[in-house]
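[1] Give the three-dimensional model of this entry:
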Amino acid sequence: MKKLIVPALLAMLVLAGCTSGGAVASSPSSSSASSVKPTPTPTVMTNDEAGAKYLSIVCPGNKASIALDAAFTSGDIAQITAAAASARDIYQTSALALADTKILWPEGIAADLKKLSDAQFARVSFADQVSKATTFDEANSIIYVNDDSGAVAQKVRAQLGLPASTTCE
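    The predicted structure is shown next:
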């Protein structure tokens, strides 16, 4: 069963995971019409901006996947559950950021980002189950259902002008 976990975790690395950002406009004061400043119109990110944002969202998840894979390789249940708990939280942050409608991505990638967000939420569930395991065999028996998120991530990377093999150093 262990041989199923390692390829599944490596497949997660294709996403390349982080936190979201996004501007929140404050409400203007209603005390004086002359002091009201118009709210700036949000603009869609350029491909360069979106590429940097995308990597800031997905790179932490990739790093968490590497750490979880290393923990599984160690066979130490304490390391496995700690890495899984950390990964779970990072995957959730990434999933929420990819689904954040306040981030104005370039046209044509919203549907793919939704698929990647959904895949990250599936990883949240997987990592949560692993984090609760009490033995190596129990953790190793939790099956991660692989999906097509690797292909989708590569499509997003291509659309944003990112190389296929971007590292998250």
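[2] going forward, measure contacts between C-alpha atoms and count neighbours the same way
    Noted.
[3] Show me which parts of the longest helix anywhere in the chain are buried, residue by residue.
    When the chain is parsed with DSSP state H, its longest helix is helix 47-74. With burial defined by 16 or more other Cα atoms under 10 Å, the residues of helix 47-74 counted as buried are 47, 50-51, 53-72.
[4] what does stretch 145-160 give?
    Of the residues in stretch 145-160, those buried under the neighbour-count criterion (16+ other Cα under 10 Å) are 149-150, 152-157, 159-160.
[5] Would you format those as TSV with secondary structure and distance to residue 109 included?
    Output for those, formatted as TSV (DSSP: H, G, I helix; E, B strand; the rest coil; distance: Cα to Cα, whole Å):
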residue	secondary structure	distance to residue 109
149	helix	13
150	helix	15
152	helix	10
153	helix	10
154	helix	12
155	helix	9
156	helix	7
157	helix	10
159	helix	8
160	coil	9
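[6] Return the member of those residues nearest to residue 110.
    Distance to residue 110, by Cα to Cα, is smallest for residue 156 among the buried residues of stretch 145-160, at 9.5 Å.
[7] Show the contacting residues for the closest one.
    Remark: with contacts taken as Cα atoms under 8 Å, 6 or more residues apart in numbering, residue 156 is in contact with 109, 112-113.
[8] Could you also give me the structure for this second sequence? I'd like to compare it with the first:
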Amino acid sequence: MKRSTIAVTAAAALMFLALSGCSATTAGEAPVKGTPAVPKIDPGPIELTAEKAGERYLSIVCPNNVANEAIVAAYAVGEADYFSGGSPDPAAVKAAAATLAELNRAAVEHFDDEYFIWPAEVADQIPHIRTTYMGQLTMNQAVANAETYESAYTTPLLDLTPEAETAGQEIRYQLDIPSDTKASCVGHENGLTELTDERTEREAALAKQD
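    Predicted coordinates:
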């Protein structure tokens, strides 16, 4: 083949590559790398919208509300016997208190999670709820360790500050959550377990992105 023919053929091949969007590479040349992959998990911190904050708040507090109902019910079983001079078995109360203490601790951990930023409207109220759960943790752990029904029943209740007493309803008002603490918790009974699972998956994914 003549040199002119080779030149024309090469030129045609280059034109085809240009039109098709491809680039020619020489033998042994590595292809050009693409742009860096966008992280699948936002490294945070994440600013919560009012809606997301409301859902997160319910997921934290509702399991504690449900468990609180359980310990009240456990106390009620032996209450009549106790007031008539008996010594009821404290096992059910102790078990309910131990469960509630674990939920109190989990609530504190999620309120302390710096990955999320609460809306400014409730940022000053969240610490009061967090402090309340820490106090309840101490109280419920004491009940869980009680040797008798009487010592469990007479464990001093948590003394709340005025700010702590109103913080829950203030948060509900600001985040447009119904004030009914029972009805609003439907569907959030396992919220802390779900949040803990999500955090575990998030932290594992973020570790892989580092």
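[9] mean shift of the longest helix of structure 1 relative to structure 2?
    Overlaying structure 2 shows helix 47-74 of structure 1 at a mean distance of 0.7 Å from the equivalent residues (mean Cα distance after the TM-score superposition for structure 1).
[10] in structure 2, what residues pair with the following helix or strand past that helix?
    Next in sequence after helix 47-74 of structure 1, counting helices and strands by DSSP states H and E, comes helix 77-98. Across structure 2, the stretch matching helix 77-98 of structure 1 (TM-score structural alignment) is residues 90-111.
[11] starting at the chain centroid, how far to the longest helix of structure 1?
    Its chain's C-alpha centre and that of helix 47-74 of structure 1 lie 7 Å apart, by Cα atoms, centre = their mean, to the nearest Å.
[12] Over to stretch 122-133 of structure 1?
    The chain centroid and the centroid of stretch 122-133 of structure 1 are separated by 15 Å under Cα atoms, centre = their mean.
[13] Next: stretch 147-167 of structure 2.
    On the basis of Cα atoms, centre = their mean, stretch 147-167 of structure 2 is displaced by 26 Å from the centre of the chain it belongs to.
[14] hmm, back to that, would you mind checking the contacts of residue 156 of structure 1 for buried ones?
    Buried subset of those (neighbour count, 16+ other Cα under 10 Å): 112-113.
[15] Let me have the contacts of residue 156 of structure 1 in a markdown table, extended by secondary structure and distance to residue 43 of structure 1.
    Written out in a markdown table, the entries for the contacts of residue 156 of structure 1 read as follows (three-state DSSP; distance: Cα to Cα, whole Å):
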| residue | secondary structure | distance to residue 43 of structure 1 |
| --- | --- | --- |
| 109 | coil | 16 |
| 112 | helix | 20 |
| 113 | helix | 18 |
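[16] Can you lay out the contacts of residue 156 of structure 1 as a markdown table showing distance to residue 90 of structure 1?
    Listed next are those as a markdown table, based on distance: Cα to Cα, whole Å:
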| residue | distance to residue 90 of structure 1 |
| --- | --- |
| 109 | 22 |
| 112 | 20 |
| 113 | 17 |
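[17] isn't residue 146 of structure 2 right next to residue 92, touching?
    No: Residue 146 of structure 2 sits out of contact with residue 92 when judged by Cα atoms under 8 Å, with a separation of 11.6 Å.
[18] What does residue 46 of structure 1 correspond to in structure 2?
    Using TM-score structural alignment, residue 46 of structure 1 sits opposite residue 49 in structure 2.
[19] Closest to residue 7 of structure 1 out of the buried residues of stretch 145-160 of structure 1?
    If you rank these by distance to residue 7 of structure 1 using Cα to Cα, residue 150 comes first, at 12.3 Å.
[20] Now do the residue nearest the centre of structure 1 against residue 58 of structure 1, distance only.
    The residue at the geometric middle of structure 1, judged as the C-alpha nearest the mean C-alpha position with Cα atoms, centre = their mean, is residue 94 (3.1 Å). Distance, residue 94 of structure 1 to residue 58 of structure 1, using Cα to Cα, to the nearest Å: 6 Å.
[21] okay, the angle between the longest helix of structure 1 and helix 77-98?
    When axes from the mean of the first three to the mean of the last three Cα atoms, to 10 degrees is applied, the directions of helix 47-74 of structure 1 and helix 77-98 differ by 160 degrees.
[22] just checking, what packs against helix 47-74 of structure 1?
    helix 2-12, helix 77-98 (3 or more Cα pairs under 8 Å, 6 or more residues apart in numbering; DSSP states H and E).
[23] rewinding a little: contacting residues around the match of helix 77-98 of structure 1?
    Outside stretch 90-111 of structure 2, the residues that touch it by Cα under 8 Å, 6+ apart are 60-61, 63-64, 67-68, 70-71, 74-75, 126, 130, 133-134, 136-138, 140-141, 143-149, 152, 192, 195.
[24] Now do the buried residues in it.
    90, 92-101, 103-108, 110-111.
[25] Just give me the match in structure 1 for residue 180 of structure 2.
    Matched across to structure 1, residue 180 of structure 2 falls on residue 165, judged by TM-score structural alignment.
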